[in-house]
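K.L.:
Sequence and predicted structure, then a few things I'm wondering about:
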Amino acid sequence: MSLPNPTDKYFKEIERLMFKFIWGKSNDKIKRDQMSQTYDIGGLKMTNIKTFTKCLKLSWIRRWWSQNSLWTLFPDQYFGGIRDILKVGPKYMTELALSTDNPFWKDVILAYHDFPEALLDDNNTEISEQPLWYNYNIKLDLIQNWHNNGVSLISDLISPDGKFYKYQELKDIHKIKGTFLDYQRVMTAIPKSWKKKIAERSEPKMIGPIKPLNS
C-alpha cells in the first residue's frame, strides 16, 4: 500500500462490513479481538484490517533496507540512512514522524514505531538486540560518541561469553570516549529484569553427580 492510511472511521466501516458478511443480521457470536487470534488459542485468524495495513507499511522499511533504487534517496535525505534508524528505539520514530509532512512516510515511520514493542517478549536474545537510545524502556539520553562508534544495542555491551563488558574493556573495544559515570549511567538505565535474564544466560548450568552404573 503506497497511499496514506485511511481514517479510523473508514477502518471501522470496513470492519463492520466484514463482520456483517460473517454473521449476517445477527450480533457477533465471538468477540472481534478473539476472532483475529490463531486457531490454537480459540481464534479464527480473521484479518485485523488495521494491523494488516500497518504490516503493508512496514514492508516499505524492508524495501528501503534491501533496495538500492533511486526512490530510496528520498527517505535517506528526509530521515537519514536506514541503517542508522534501525539502530535506535521507537522514541526516535516519533520525532521523525512529527518532523515530516508527508502522510505516507509518516504512516511508514509510525508503523515501525510499534514494531519493536510488539516483538519484545522478555526473551534473552530479543533483549540483547534492544536499542540503547530512544528506547521507552531505557531512560537514557543519546551519547553521540558511543552511538557513532557502534555502541547502539545492548548486545554491543556484552562480551562473547555473555557477560557485560567492564568500563575499560568497553572503551578499548569500541574506542569510545567518556567517563566511568557515562558507563554507570548506561548500565543503570537498563532494566534490572533484563540484566538478570542476560546474567542467567551467561551462567554455566550445574550438572548433578553421576550415579555409578553398578551401585
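P.N.:
Now that the structure is in, tell me what you want to look at.
K.L.:
going forward, measure contacts between C-alpha atoms and count neighbours the same way
P.N.:
Fine.
K.L.:
Hmm, residue 156 and residue 146 touching each other?
P.N.:
No - with contact defined as CA atoms under 8 Å, residue 146 does not count as touching residue 156 (10.2 Å).
K.L.:
dropping in the other structure now:
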Amino acid sequence: MEKLFESWKRRKLTLFGKACIIRTLAISKLVYTSSILCLPDSNFIKRIQRLIFNFIWEKTEIIKRNTLIGDIAKGGLSIVDIDCKLKSLKAAWIPRLLNSKGILFDILSNQCKKLNIDIHFLLKCSTTKTETLDSIKLPLFYKEIFCCFNECKRELHFEKRSPDDILQQPIWNNCNLVYKGNSVFFENWIKSGILYIKDLFDDEGNFRRLEHYANIINKSNWLCEYKILFQITKSIRRLYSFSNVNFINIQSVMSFNFPLGYYNLTGKSSNFFYKNLIEKKFCKPSSQLILRKEFEIYDEKSWKNIYECKIKDIKDKHVAEFSYKLLNNILCNNVYVSKWKKDISN
C-alpha cells in the first residue's frame, strides 16, 4: 500500500482523485482477507489510517478525519474509514448466517443451546466486547461477528423506550444494564431460563422475590447476583409500571434499529453496515457551524443542496476541489493571502 501511494503522489491529483485511489486500489487489497480473518490489532488499523491521510494531505491534516469519511453531500470526501470498513465486513456475516440455515448455522445454534439460548437472543444483546462472550464456546471470528453487528446498531436508552419494549430486552450483555461499568452475564441464571427483563417481574409488575429463584442452577453466588440484578433495574422500576408483563410474548426478530432507521436484515450487505457505522462516527465540518450563523442557513436540506450543487455535481474536479476548500475555509483568501500586508480587509 505504501508503494501504491508513493507512485500516485507524483501525479497532481485532486482531493477527489486521491479519495478514488484509496477506495478502488488501496482498500480493495484488504477486503477479501479481512472478511474471512479475525480483526487486526489496533496498531495495524492506526498505521493504515496514517498512510491514507498522509496520502491525502502529505503534510498537516487540515480537516478532521471524522469529517472526511462522510458523504460529499454532507460535507465529507467519502474517504474510507478502515476501522468501520473492517467491522462492516464482519457484520455482513449475520444476514448470511440467518439466510443460509446451513451447517454453519446449526453449529452455532448447538453451541448456543448449551447455554439455553439461540442466535436470535445473541442478536438482541448489545455487547461490543468479545471477552463478554467467552461463556459461549465460539471461535474468536464468530464472537467478532456478533460484536461488530452490535456496533452497527443504534441502542436506545431505556428512557426512550416503551415499557413493553423494555420487557422484551435481554438482561445479559445489555449496555443499558451495567454494574460497575460492565454489562452482566450470569451463566447459571441463563441456564435456568432467566433471559429477558420480563423474567424478573411477576404478573403484577413487581420485582420477583428471592424465593422465586430457589430452583436456580448453582447457588454459590446467587444472593449477590440477585442483589446486582435488583440494583441495575432500579432506574427502570422508578420510571415505569410493568403491570402488563403477563401479556408480553418474546419473539425472534429480523428487524433492528440502526442509525439510518429500522431495517430488516434480509439481503443486507457490508455496504449497509458501513453506512450505519459512518453515520455514528461522522462529524459535521467545523466551518459549517461558522457559516450557518453568518449566513443564517440552519436547514440541513439547504446545506445538502450547497454541497451537491457546488461540489458533487461539478464535473471539473479542480473546480469542485476549489469549492470544497472554500467552504471549509482552508484557502488563502483576503487577509490570509499575504502575511506582510496587514491592511487587507476581511
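P.N.:
Sure, I can see it. Being a predicted model, the structure only gives us computed values, none of them experimental.
K.L.:
In structure 2, where's the longest helix?
P.N.:
helix 42-57 (DSSP state H).
K.L.:
Which other helices and strands does that one contact?
P.N.:
In terms of contacts (3 or more CA pairs under 8 Å, 6 or more residues apart in numbering; DSSP states H and E), helix 42-57 of structure 2 is packed against helix 2-9, helix 15-21, helix 82-91.
K.L.:
What's the average distance for the longest one when superposed on structure 1?
P.N.:
On the superposed models, the aligned residues of structure 1 are on average 1.2 Å from helix 82-91 of structure 2, with distances taken as mean CA distance after the TM-score superposition for structure 1.
K.L.:
returning to that earlier point: just the buried positions in the longest helix of structure 2, please.
P.N.:
45, 48, 49, 52, 53, 55, 56 (16 or more other CA atoms under 10 Å).
K.L.:
Widest-spaced pair of the residues you listed?
P.N.:
Using CA to CA, those span at most 16.9 Å, a distance reached by 45 and 56.
K.L.:
gap between residue 107 of structure 1 and residue 194 of structure 1?
P.N.:
30 Å (CA to CA, to the nearest Å).
K.L.:
With neighbour numbers in mind, choose between the two.
P.N.:
Remark: of residue 107 of structure 1 and residue 194, residue 107 carries more neighbours, 19 against 16, as counted by other CA atoms under 10 Å.
K.L.:
and which of the buried residues of helix 42-57 of structure 2 is nearest residue 182 of structure 2?
P.N.:
Residue 182 of structure 2 lies nearest to residue 45 out of the buried residues of helix 42-57 of structure 2, by CA to CA, at 25.6 Å.
K.L.:
Touching, the closest one and residue 82? I think so.
P.N.:
Yes - at 6.8 Å, residue 45 of structure 2 counts as touching residue 82 under the criterion of CA under 8 Å.
K.L.:
where do the contact lists of the two overlap?
P.N.:
Common contact partners of residue 45 of structure 2 and residue 82 (CA atoms under 8 Å, 6 or more residues apart in numbering): none.
K.L.:
re earlier: mind putting the helices and strands packed on helix 42-57 of structure 2 into JSON lines with mean neighbour count and distance to residue 65 of structure 2?
P.N.:
Converted to JSON lines, the helices and strands packed on helix 42-57 of structure 2 look like this (neighbours: other CA atoms under 10 Å; distance: least, CA to CA, whole Å):
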{"stretch": "helix 2-9", "mean neighbour count": "12", "distance to residue 65 of structure 2": "18"}
{"stretch": "helix 15-21", "mean neighbour count": "19", "distance to residue 65 of structure 2": "13"}
{"stretch": "helix 82-91", "mean neighbour count": "23", "distance to residue 65 of structure 2": "12"}
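K.L.:
So what's the residue count around residue 110 of structure 1?
P.N.:
Look at residue 110 of structure 1: counted by other CA under 10 Å, it has 20 neighbours.
K.L.:
Tell me where the stretch 151-300 of structure 2 has helices.
P.N.:
163-167, 187-191, 222-232, 234-239, 270-281, 286-295, 300-307 (DSSP state H, counting those that start in this stretch).
K.L.:
Pull out the buried positions in the third one.
P.N.:
When you say that, I think you mean helix 222-232 of structure 2. For helix 222-232 of structure 2, using 16+ other CA under 10 Å, the buried residues are 222, 225, 226, 229, 230, 232.
K.L.:
what's the closest of these to residue 60 of structure 2?
P.N.:
Residue 60 of structure 2 lies nearest to residue 232 out of the buried residues of helix 222-232 of structure 2, by CA to CA, at 46.5 Å.
K.L.:
Which of the helices or strands spans residue 121 of structure 2?
P.N.:
Assigned by DSSP states H and E, residue 121 of structure 2 falls within helix 119-124.
K.L.:
List the contacts of that helix.
P.N.:
With contacts defined as CA under 8 Å, 6+ apart, helix 119-124 of structure 2 is touched by 108, 109, 112, 146, 149, 150, 169, 170, 252, 253.
K.L.:
cool, and stretch 178-197 of structure 1?
P.N.:
Residues contacting stretch 178-197 of structure 1 (CA under 8 Å, 6+ apart): 122, 124, 127, 137, 138, 139, 140, 167.
K.L.:
do that again at 10 Å, thanks
P.N.:
Applying CA atoms under 10 Å, 6 or more residues apart in numbering, the contact partners of stretch 178-197 of structure 1 are 122-125, 127-128, 132-133, 137-143, 145-146, 154, 157, 163-164, 166-168, 170-171, 198-202.
K.L.:
Straight-line length of that stretch, end to end?
P.N.:
First-to-last distance for stretch 178-197 of structure 1 - CA to CA - comes to 27 Å.
K.L.:
residues contacting the most centrally placed residue in structure 1?
P.N.:
Compute the mean C-alpha point of structure 1, and by CA atoms, centre = their mean the closest residue is residue 116, 1.5 Å away. Residues near residue 116 of structure 1 by CA under 10 Å, 6+ apart: 89, 90, 126, 129, 130, 131, 135.
K.L.:
How about residue 90 of structure 2?
P.N.:
By CA under 10 Å, 6+ apart, the residues touching residue 90 of structure 2 are 34-39, 84, 141-149, 270, 273.
K.L.:
Which positions within stretch 286-299 of structure 2 qualify as buried?
P.N.:
Buried residues in stretch 286-299 of structure 2, counted by 16+ other CA under 10 Å: residue 288.
K.L.:
Which positions in structure 1 sit opposite that stretch in the alignment?
P.N.:
The aligned range for stretch 286-299 of structure 2 in structure 1 is empty, by TM-score structural alignment.
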